[in-house]
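Enquirer: below are the sequence and a predicted model for it; my questions follow.
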Amino acid sequence: MPAFVLVLNAGSSTLKYQVVDPASGTASVRGAIERIGGPDVRDHAAALDTMQGDLADHGITAAHLVAVGHRVVHGGPRLVAPTVVDDDVLAEIEDLARLAPLHNPPAAAGIRTARDHFPDVPQVAVFDTAYFAGLPAAAATYAVDRELAARESIRRYGAHGISHQYVAGAAADLLGRPVTELDQVVLHLGNGASAAAIRGGRPVDTSMGLTPLEGLVMGTRGGDLDPGVLLHLLRHGGLDVDGLEDLLHHRSGIVGLTGLADFRDLISAVETGDPTARTAYGIYCHRLRKYVGAYLAVLGGADAVVFTAGVGEHSARLRTDALSGLDRLGIVVDDERNRAPSTAARVVSIDASPTAVLVVPTNEELAIARQVAALLT
């Protein structure tokens, strides 16, 4: 019988799940429950009831599971590897909500509920920040009061590490080279977005920081911002701390600039000539190009620039526009390859491009399942 891992990704209003065989890489069951908190799905416990019904319909019971693996965004300074969840670990995940207020609370709710639903199955947390725990001090350290930073555990933690690590390995497979021999710039572009500079399979810099707010322009988050803007809004803009948090998490980025919540809608508006959409798109591409250039400098050049996640995998126009003008840095996209419809991992640069441009679909569920299986064996 295959040793299945049930992988859960719990959000505030959604629960995504897959039953994964880490050995074969196949997912026998996958699904998503939405609108948690509404009249049909009251809470995460009700969501797991619905999920268990779906698993039963596919012949999957607790007896088929070696573990339940949970994606958790922030592990802080201590949780830097896949970890079997006990009461102390769960309490620490909940406490780290101060650094990931949108992500850690629903993850903790999902873990708590899964422990009730699968009391005899190990619960394992896999952390998005863990991949970046070994960042060089020059990249991880903020230039603020040293004693204050140490007391408050202030450093660059990064995020999307599960995806960055998986994609870096898959990119190496695509190129037929060991990941330890490659320098890569990986761009995880979804509603949340981050860049990572990866040398020999290990990250040396990443765009997200203490929290998932720093770095690239995202769906509802603006990324890099002069901290003086926040001081100005506190003193003169009528916003308190809660108002700033709402602004930074929900009313910035593409939504803040245009009111559009879907990147596909942004592209459509750009193509119809909407000036507001064009400005927002230009900001998005400009920030992305800046990070690519910065990370090429950090790495001293790269073997590959890799696009992944929903926007990165599916927007050919973005890949072209974000990398335009980088020919002198050895990056040349092949327009025909780039626009050819495909869902497979592929090269979209010209053969003569010194730096390959790749599109590599991410698979965080498989990555989590494999990390869980490795921990338990």
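Expert: Alright, I've got the coordinates.

Enquirer: could you use CA atoms for every contact and neighbour count after this?
Expert: Noted.

Enquirer: apart from its neighbours in sequence, what residue is nearest Pro122?
Expert: Ala67 (4.8 Å; Cα to Cα, 6 or more residues apart in numbering).

Enquirer: surely that neighbour is in a helix?
Expert: No - using DSSP: H, G, I helix; E, B strand; the rest coil, the secondary structure at Ala67 is strand, not a helix.

Enquirer: thought it was touching Val5?
Expert: Yes - distance between Ala67 and Val5: 5.2 Å, which falls inside the contact criterion (Cα atoms under 8 Å).

Enquirer: ranges for the strands of the stretch 151-300 of the chain?
Expert: Secondary structure of the stretch 151-300 of the chain, counting by DSSP state E, counting those that start in this stretch: strands at 183-189, 193-199, 202-206.

Enquirer: got CSV for those, with distance to Val121 and mean neighbour count too?
Expert: Rendered in CSV, the data for the strands of the stretch 151-300 of the chain read as follows (distance: least, Cα to Cα, whole Å; neighbours: other Cα atoms under 10 Å):
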stretch, distance to Val121, mean neighbour count
strand 183-189, 32, 28
strand 193-199, 33, 26
strand 202-206, 32, 24
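
Enquirer: can you tell me which of those strands is nearest to Arg339?
Expert: Smallest distance to Arg339 across the strands of the stretch 151-300 of the chain (Cα to Cα): 17.5 Å, for strand 183-189.

Enquirer: now do that closest one: everything it contacts.
Expert: The contact list for strand 183-189 (Cα atoms under 8 Å, 6 or more residues apart in numbering) reads 160, 163-164, 167-168, 193-201, 292, 295-296, 299, 301-312.

Enquirer: and the buried ones among the residues you listed, selectable in ChimeraX?
Expert: With 16 or more other Cα atoms under 10 Å as the criterion, this ChimeraX line picks the buried residues out of the contacts of strand 183-189:
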select :160,163,164,167,168,193,194,195,196,197,198,199,201,292,295,296,299,301,302,303,304,305,306,307,308,309,310,311,312
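
Enquirer: alright, now check it against this:
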Amino acid sequence: MNILIINAGSSSIKFQLIRMPLETITCSGLVERIGSDEAVFKFKSDKGTIEEEGSIKTHKVGLKKIADVLLDAEKGVLKNSSEIDVVGHRVVHGGDSFSATVLVTEAVKKEIQEYATLAPLHNPHNLEGISIAEQLFPEAKQIAVFDTAFHQTMPLKARKYAIPYDLYDKHGIQVYGFHGTSHKYVSEKAIAYLNKPASKILSIHLGNGCSITAIVNGKSVDHSLGFAPGNGLIMGSRSGDIDHAVIFHLVHTLGYALQDVNTLLTKKSGMLGLTGFSDLRDIQTAAENGDTACQLALEMNAYRIKKYIGAYTAAMNGLDAVVFTAGVGENSSVLRKLVCADMDFFGITLNHAKNELRASVLREINDVTAKVKVLVIPTNEELEIAKQAFELCG
């Protein structure tokens, strides 16, 4: 079964064509920095690799470019669209409606659209990916895998907000959690590596969107993102945790419209708001060259992560491993070093030489005497989506 995976993030699209159940990757690729004139397109198959830089202003343009390359007579891997049996889509917010993988129907698309107000940087792009895939691969089944599903195991004491009960009971206002596909994948890899099913793990997903999940015995028990993917850690353009009084001050005192506040906190804050840069690589380079705003932003980012490590270690009453994953978590030795500095009280100490090594495999970067394992595990949301899609359709 040929399963094409489309994983649309807030500023990127990752894709893989996977032959199931063998888990053979026919091709893979990435569109990143969408919305800029320096967007990057990467494609890899047995026929070679493609890497291009240029303007890709929207997700729609990126998705069409992916489809064109897949079907290209010279560079592509498909003779025609009918070779795709299933298209698996990552969908960020499924609310209370979806606790498992589903076949996409018009009703499902309508629900995804309704949750777009809670995940404005993601659900619209996820839905756009589904619509375009329906046009390009009309004979394939379209499958949706929801990031919120993994967090259904969180206990009520972690899911509920301290607001009137009716808002939870009648309107579903609660912590839903996100990046669940990634957290599920890397936590399973960590448990297998540790050979410890009864484990206490912190999975730290750091990309343009960021989150940390407390995982006990393979189950999510707490998570930094909430009702929508905007709070918790400092992100690429999202503020993370902020006193809600700031919102009222912006509206009532400074004259902001509510939509402007939403735009400010989701698209103009975070590392972008602190530095003027949207990509962490640019921020690290500027920091190395003495940019004090970028230096402070990195310190703030790490400090926020440290606070969550402390809180979740207390909540779990212990810690066996910390996992860094996703684009920033896997590649930024700078941020990992800042996060793990002065954490020996928790049994976290880095081996700095191992931390600096670059590799696309699971690796241990803690000091040999450390009580807590510090792991870098490349996430593979695409493979996890393929597994779940195959289980549903196979």
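Expert: Thanks, I have the structure now. Remember, it's a predicted structure, so these values are computed and weren't measured experimentally.

Enquirer: please work out the TM-score for the two chains.
Expert: The TM-score (TM-score structural alignment, normalised by the length of structure 1) is 0.92; 373 aligned residues with a Cα RMSD of 2.4 Å.

Enquirer: so for Ala67 and Val5 of structure 1, which residue has more residues nearby?
Expert: Val5 (26 against 23; other Cα atoms under 10 Å).

Enquirer: tell me if Val302 of structure 1 really is in a helix.
Expert: Actually, residue 302 of structure 1 is Ala. It isn't Val. No - counting by three-state DSSP, Ala302 of structure 1 falls outside a helix, being coil.

Enquirer: was I right about it contacting Leu296?
Expert: Yes - Ala302 of structure 1 is within contact range of Leu296, at 6.0 Å (criterion: Cα under 8 Å).

Enquirer: thinking again about what came up before, shared neighbours of Ala67 and Val5 of structure 1, which are they?
Expert: Taking Cα under 8 Å, 6+ apart as the contact definition, Ala67 of structure 1 and Val5 share the neighbouring residues Val372.

Enquirer: follow-up on the earlier one: nearest to Asp224 of structure 1, of the strands of the stretch 151-300 of structure 1?
Expert: Nearest of these to Asp224 of structure 1, taken as Cα to Cα: strand 193-199 at 11.4 Å.

Enquirer: post-alignment, the closest one versus structure 2, mean distance?
Expert: Between strand 193-199 of structure 1 and the aligned residues of structure 2, the post-superposition mean distance stands at 0.3 Å (mean Cα distance after the TM-score superposition for structure 1).

Enquirer: so that strand matches what in structure 2?
Expert: The counterpart of strand 193-199 of structure 1 in structure 2, using TM-score structural alignment, spans residues 210-216.

Enquirer: map Ala67 of structure 1 across to structure 2 for me.
Expert: Taking TM-score structural alignment as the criterion, the aligned counterpart of Ala67 of structure 1 in structure 2 is Val86.

Enquirer: can you name the residues that contact that match?
Expert: If a contact means Cα under 8 Å, 6+ apart, then Val86 of structure 2 has 1-4, 140-143, 389 as its contacts.

Enquirer: repeat for Gly59 of structure 1
Expert: Remark: with contacts taken as Cα under 8 Å, 6+ apart, Gly59 of structure 1 is in contact with nothing.

Enquirer: name the nearest residue to the residue positioned nearest the centre of structure 1, ignoring sequence neighbours.
Expert: The C-alpha lying nearest the average C-alpha coordinate of structure 1 belongs to His160 (Cα atoms, centre = their mean; 3.0 Å). The shortest distance from His160 of structure 1 to any residue other than its chain neighbours is 5.1 Å, reached at Asp128 (Cα to Cα, 6+ apart).

Enquirer: measure the match of Ala67 of structure 1 to Ala8 of structure 2 for me?
Expert: 17 Å (Cα to Cα, to the nearest Å).

Enquirer: what do we get in structure 1 for Asp169 of structure 2?
Expert: Mapped onto structure 1 by TM-score structural alignment, Asp169 of structure 2 lines up with Ala150.

Enquirer: quickly find the element holding that match.
Expert: Assigned by DSSP states H and E, Ala150 of structure 1 belongs to helix 146-151.

Enquirer: buried stuff in the helix ranked longest in structure 1?
Expert: Among the elements of structure 1 assigned as helix by DSSP state H, the one spanning the most residues is helix 275-299. Residues of helix 275-299 of structure 1 classed as buried by neighbour count (16+ other Cα under 10 Å): 277-278, 280-281, 283-289, 291-292, 295-296, 298-299.

Enquirer: where in structure 2 does that helix fall?
Expert: Mapped onto structure 2 using TM-score structural alignment, helix 275-299 of structure 1 covers residues 292-316.

Enquirer: mean shift between that stretch and structure 1?
Expert: When structure 1 is overlaid, stretch 292-316 of structure 2 sits 1.0 Å from its aligned residues on average, using mean Cα distance after the TM-score superposition for structure 1.

Enquirer: other residues contacting that stretch?
Expert: Under the criterion Cα under 8 Å, 6+ apart, residues 200, 202, 212, 214, 216, 222, 224, 233-234, 271, 274-275, 283-284, 286-288, 319, 335, 338-340 lie in contact with stretch 292-316 of structure 2.
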